[in-house]
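Peer 1: the following block contains a protein sequence and its predicted model.
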Amino acid sequence: MKKTWWKESVVYQIYPRSFMDSNGDGIGDIPGIISKLDYLQLLGVHVIWLCPVYESPNDDNGYDISNYQNIMDEFGTLDDWEQLLDGLHQRGMKLIMDLVVNHSSDEHAWFMESRQSKDNPYRDYYIWRPGKDGREPNDWSSFFSGSAWQYDETTEEYYLHLFSKKQPDLNWENPTVREEVYKMMTWWLDKGIDGFRMDVINLISKDPKLPDAREETPELGTAEPDQKFPYHFGGKYFVNGPRVHEYLQEMNEKVLSKYDIMTVGEAINVTPEDGALYVGEDRNELNMVFHFELMRVDAGKGGKWDIRPWKLSEIKAIISKWQTLLHNKGWNSNYMNNHDQARMVSRFGNDTRYRKESAKMLGTLLHTLQGTPYIYQGEEIGMTNIRMPSIDDYQDIETLNMYQEYTAAGIDPDKVMESIYIKSRDNARTPMQWDDSEHAGFTTGQPWITVNPNHDKINVAEALKDQESIFYYYQKLIALRGEHDIIVYGDYHLLLPEDEQIYAYVRTYEGKQLLVVLNFCDQPVHFQLENSVQYEQYQLLISNYTVDEQQDIREMDLQPYEARVYKLNQ
């Protein structure tokens, strides 16, 4: 397996709006991030992934970009951004930017031209269609609820928006659009950035016929529109679309291959087999993808908001599939939360009695798998989900649209709110908790979104004072990856696939082995190591409880949410 810096790195994701506010307007900004670079250096991370800071009307928190080559006023200036890049590079850290090119903002100059007339030179930068039988061109639903089409009176046609109506989809079939995107990417890379995280990149190619989802998908039943929910997921016509690999190979040839950078693509509804096509080292597309299989482990038949209990055997099956199928072909990205997902200690751990133990245990998992670990801001101090008092306190467009759609369809608002408490993207977007002062040290003003009331106990200042904190445990996990090649490059073998309490696996590399044992439940459990794992010596590398290091590892009694990592045969 080829060794590279991005395989050996740990990435820290910053959501700028919620990280640190420098000027008291209640909104995090770039000077705020600069003020915390020493903190990030102390943690030991190597790469910062910065969520969008580009000019934007902010309909979807910056993922609706009106100017790709300027900075949003609320976040600062291009000079501030240059200082951030310099500050990171001076500290030996790298910066990757968010690339959002499936869609732009409807306030982008291209779209404002495009909607002027049907023969405007920019018309074909977007996907316009006439209506059909007095309705939208097809029955596709938006990811943010409702139709994926918006009627525009100026030209009496509809434009496609897979997300918000203020996020019209770019037409990648148009070679001029692709050239504009490549030119913009080159502009940022020439400024010295170290790569891109690519938003919903596997949606950029659509079936040009744009068929109805219901008519073409027998399992959805007849073509009669459902009166409550008349729109349907058309993913088979735009997820991993017909030309997506052609476009990415072209992007790689014209831009990415000319720089020593890392790329990770957000890829909705991909299997490991699909993933291998995006990240295969011989395919010249991307380095990694973010897949969503693990993020859907608690989704019922009704999708994200239809929540069911997850089982550990399901989590193990998903992770193991990706670990084994990509081994020696491509590279994994390892994450359990980000700006679009609930907090991982609330979702996969125990955010009350065993918050510290379970946060450390989950961190152990992510940092000892093969693949690049991604830490989301606040994860390193065990930040949790929030229950805001009312739907009026939520800011996320996906959450608000879903609430409106579901309650209008007669679903009990209290039941809808329970789903929001578990899954809303705003769980991840509450301000970073720096200290126990008012507004958690995030701002001297009124924060743009509610601060989690538990910031009086869960905050950076507390974590830095406590040598047993989650922060210092993460610091050690990151350091261990740098000290032991086996953690980065070793292969992966799952033990006890059906066990619903213990997740255990062995990593193997150049005659050495790593044993990882994790208790995923709030009860003590007994672990017995299978005889196929042979060793002469063992060394405890890290654990989240005090362990008798002389105790034989063939039999272990594990405490609730205990994690242990042993190096065998060193």
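Peer 2: Done, it's in. Numbers count the residues shown, from 1 in each chain.

Peer 1: rest of the way, CA atoms for contacts and neighbours
Peer 2: Noted.

Peer 1: quick one: D557 is in a strand?
Peer 2: Yes: following the definition DSSP: H, G, I helix; E, B strand; the rest coil, D557 is counted among the residues of a strand.

Peer 1: quick one: secondary structure of P211?
Peer 2: coil.

Peer 1: distance of it relative to K132?
Peer 2: 12 Å (Cα to Cα, to the nearest Å).

Peer 1: what residues are shared contacts of these two?
Peer 2: N138 (Cα atoms under 8 Å, 6 or more residues apart in numbering).

Peer 1: those two: who's more crowded?
Peer 2: P211 (17 against 9; other Cα atoms under 10 Å).

Peer 1: got the contact list for the closest residue to Y125 other than its chain neighbours?
Peer 2: Among residues not flanking Y125 along the chain, N171 sits closest, at 5.2 Å (Cα to Cα, 6 or more residues apart in numbering). By Cα under 8 Å, 6+ apart, the contact set of N171 is D124, Y125, Y126, I127, V177, I204.

Peer 1: run the last query once more with 7 Å
Peer 2: Contacts for N171 were tallied using Cα atoms under 7 Å, 6 or more residues apart in numbering; they are D124, Y125, Y126, I127, V177.

Peer 1: for T443, same thing?
Peer 2: T443 touches M20, D21, G24, G26, counting by Cα under 7 Å, 6+ apart.

Peer 1: identify the residue nearest Y376 in space, chain neighbours excluded?
Peer 2: Leaving out its chain neighbours, Y376 is closest to Q13 (Cα to Cα, 6+ apart), at 4.8 Å.

Peer 1: and for P137?
Peer 2: G131 is the one closest to P137 (Cα to Cα, 6+ apart), at 4.7 Å.

Peer 1: give me the distance between that neighbour and L210.
Peer 2: For G131, the distance to L210 - Cα to Cα - is 12 Å.

Peer 1: now swap in W305 and tell me
Peer 2: From W305 to L210 the distance is 27 Å (Cα to Cα).

Peer 1: higher neighbour count, these two?
Peer 2: Neighbour tally, W305 and L210, criterion other Cα under 10 Å: the higher count belongs to W305, 19 against 15.

Peer 1: ok, second structure coming up, stack it against the first:
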Amino acid sequence: MRITDTSDLWWKSAVIYCLDVETFLDANGDGRGDFVGLAHRIDHLATLGVTCLWLMPFYPTAERDDGYDITDFYGVDPRLGSHGELVEVLRLAADRGMRVIVDLVVNHTSDQHPWFRSARSSRESPYRDWYIWRDEPPPGSAENVFPDKEDGVWQLDEKTGQYYQHSFYRQQPDLNVTNPAVRDEVAKIMGFWLQLGISGFRVDAVPFFLDTAGVENASELLADPHEYLRDLRAFMNRRSGQSILLGEVNLPYDDQLAFFGGPLGGELTMQFDFNAMQRMYLSFARQDARPLIEALRARPALPDGAQWAIFVRNHDELTLDKLSEEERQEVFAAFGPDPSMQLYGRGLRRRLPPMVDGDPRRIRLAYSLLFALPGTPTLFYGEEIGMGENLAIEGRSSVRTPMQWTPGVNGGFSTAPAKRLPAPVTEGGYGPEFVNVEAQRNDPDSLLSFLRALIERYQTTFEIGHGVPELLDAGADAVLAHAMRWDEGCVVLVHNFGAAPVDVALTLEGSSLLDLLTGTRLPLPESGPAHIPLEGYGFRWLRLLP
């Protein structure tokens, strides 16, 4: 077998873990998580098998959008710690073989950012053109990202008598990427954090970042916004050759390909596969693998040095916007029938375990898929122990509750009174008295132990991260079977979306199959298909032995 140096492609077989410092662990008892608390829990992440830590915004903020309304792109929110404490987290992570990426939120600022405060003070402000202004809103404007809160994307500024564009909340004015000063500033922001030891960025809302539709004479100012994204990628790679841009691009596949840089690449390193995620939930709802198989078949061929990121849950609503209305209603009926569980008419504000009524078979099936599908698995904090949501919290914040470490007060997150926490701790059957790290750490049957073992197997199965995928005919609508091949190695991954047991027949060339999760061997017949039994919601990871 050929030995290939893939060190520059570390992200292809990474395990990414997303967390919000504010809700992870409070070390000083003030009610908010902090970098010192995160430092105390680095070993939890290392033991789990995390190799890339993704930090949600930790910058100074006006607190109107959970940290995404930033007032200083170079700062650290003093309530969370200091630059020195952040650097200590980076050092501890590096000591454990863990890289760190951070959110790059440069499609807008807070309206309290000094740039915008200057821009709205006068039409002659040097920062005026850092934002997008119009005397009158243009006809046919796009819908706001938060249609339940905003009725459009233009807001009148009384002092200067012009409207400014805000694709998100009105407190988040959009930056004008056609302005070369803005483009240069974004590069400086990236350079600053790279110099501190960051390994890349999760780029927020990339299509909004590059959207110039609201700018008058935009094509004259910036003919091709994608050329700018290519410039940013090149700049980043000059500063740090192994760094990545992980983009949030929730678009159809063909449109996503453009953000990779087309067939030649050179723009985003990775993108979240929103299309496969949504079809996966439709498959869960129907107990039929075919919707997910359709998505995998529809994936475009990626340029060299590009990769999909796979996720079961992220920090926003579980969007279903790429499904048809009928398909979306199927998923709603299966996993969020109460309107209070739905958001914006397009998504669910729930975590997976309550959605499947805590069924451990379905939970483990979902996470087996997360690590078996072609792409890089991404976990959201608390998934490793099966945390639930708190629907008493408004909007998408229902899934951003404090991490549950112990069965004690505030789930071991903080010693402060509950009213001082950034969000209420989840209550009921998914509260910390039932779901916490301490109880699961030494329980061999816990979800935490299962995920540790699954991640260890994933990390020693090189074909999954780097291999070429091949969909196999399983002969059963409920079953997804695919192979991952790399050099002479091949693994076969089989998942049953149905509640009924099934016998899968696969024609494979080799001597036997080694079950990577149990260590058992299944001899292959000299002729005809191999019969692989699967329990209801069962799955198997099988190495094909030549």
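Peer 2: Thanks, I have the structure now. Please read all numbers here as calculations on a predicted model, not as lab measurements.

Peer 1: ok, of the contacts of T443 of the first structure, which come out buried?
Peer 2: For the contacts of T443 of the first structure, a neighbour count by 16 or more other Cα atoms under 10 Å gives the buried set as M20, D21, G26.

Peer 1: from I27 of the first structure, how far off is the second one?
Peer 2: Think D21 of the first structure. 6 Å.

Peer 1: what residue of the second structure matches up with the residue nearest to P137 of the first structure?
Peer 2: Under the alignment by TM-score structural alignment, G131 of the first structure pairs with E136 in the second structure.

Peer 1: can you classify its match by secondary structure?
Peer 2: coil.

Peer 1: could you report the neighbour count for it?
Peer 2: E136 of the second structure: 13 neighbours (other Cα under 10 Å).

Peer 1: that one and A142 of the second structure: what is the separation?
Peer 2: In terms of Cα to Cα, E136 of the second structure sits 15 Å off from A142 of the second structure.

Peer 1: check G261 of the second structure too.
Peer 2: For G261 of the second structure, the distance to A142 of the second structure equals 25 Å [Cα to Cα].

Peer 1: Q459 of the second structure matches what in the first structure?
Peer 2: Aligned counterpart of Q459 of the second structure in the first structure: G482 (TM-score structural alignment).

Peer 1: tell me which element the nearest residue to that match once chain neighbours are set aside is part of?
Peer 2: Distances taken as Cα to Cα, 6+ apart put E8 closest to G482 of the first structure, at 7.1 Å, once the chain neighbours are dropped. Secondary structure assigned from DSSP states H and E places E8 of the first structure in neither a helix nor a strand.

Peer 1: E8 of the first structure reaches V488, doesn't it?
Peer 2: Yes: here E8 of the first structure reaches V488: they are 6.3 Å apart, a contact under Cα atoms under 7 Å.

Peer 1: sketch out the helices for the stretch 401-550 of the first structure, chain order is fine.
Peer 2: 413-423, 460-465, 470-483, 485-489 (DSSP state H, counting those that start in this stretch).

Peer 1: in stretch 317-335 of the first structure, which residues are buried?
Peer 2: 318-320, 322-324, 326-327, 330-335.

Peer 1: with distance to R347 of the first structure and secondary structure added, can I get those in JSON lines?
Peer 2: Formatted as JSON lines, those follow (distance: Cα to Cα, whole Å; DSSP: H, G, I helix; E, B strand; the rest coil):
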{"residue": "I318", "distance to R347 of the first structure": "16", "secondary structure": "helix"}
{"residue": "I319", "distance to R347 of the first structure": "16", "secondary structure": "helix"}
{"residue": "S320", "distance to R347 of the first structure": "20", "secondary structure": "helix"}
{"residue": "W322", "distance to R347 of the first structure": "21", "secondary structure": "helix"}
{"residue": "Q323", "distance to R347 of the first structure": "22", "secondary structure": "helix"}
{"residue": "T324", "distance to R347 of the first structure": "25", "secondary structure": "helix"}
{"residue": "L326", "distance to R347 of the first structure": "26", "secondary structure": "helix"}
{"residue": "H327", "distance to R347 of the first structure": "28", "secondary structure": "coil"}
{"residue": "G330", "distance to R347 of the first structure": "28", "secondary structure": "coil"}
{"residue": "W331", "distance to R347 of the first structure": "25", "secondary structure": "coil"}
{"residue": "N332", "distance to R347 of the first structure": "22", "secondary structure": "coil"}
{"residue": "S333", "distance to R347 of the first structure": "19", "secondary structure": "strand"}
{"residue": "N334", "distance to R347 of the first structure": "16", "secondary structure": "strand"}
{"residue": "Y335", "distance to R347 of the first structure": "13", "secondary structure": "coil"}
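
Peer 1: leaving out sequence neighbours, find the closest residue to the spatially most central residue of the first structure.
Peer 2: With distances taken as Cα atoms, centre = their mean, N338 lies nearest the centre of the first structure, 4.3 Å away. Distances taken as Cα to Cα, 6+ apart place Y376 nearest to N338 of the first structure, at 5.3 Å, with adjacent residues excluded.

Peer 1: ok, now which ones touch the aligned partner of the one you found in the second structure?
Peer 2: Mapped onto the second structure by TM-score structural alignment, Y376 of the first structure lines up with F380. Shown in contact with F380 of the second structure (Cα under 7 Å, 6+ apart): Y17, C18, L19, R313, N314, H315.

Peer 1: now do D557 of the first structure
Peer 2: D557 of the first structure neighbours (Cα under 7 Å, 6+ apart): P524, V525, H526, F527.

Peer 1: now check the second structure for the residue matching the first one.
Peer 2: Okay, so that is P524 of the first structure. Match for P524 of the first structure (TM-score structural alignment): A500.
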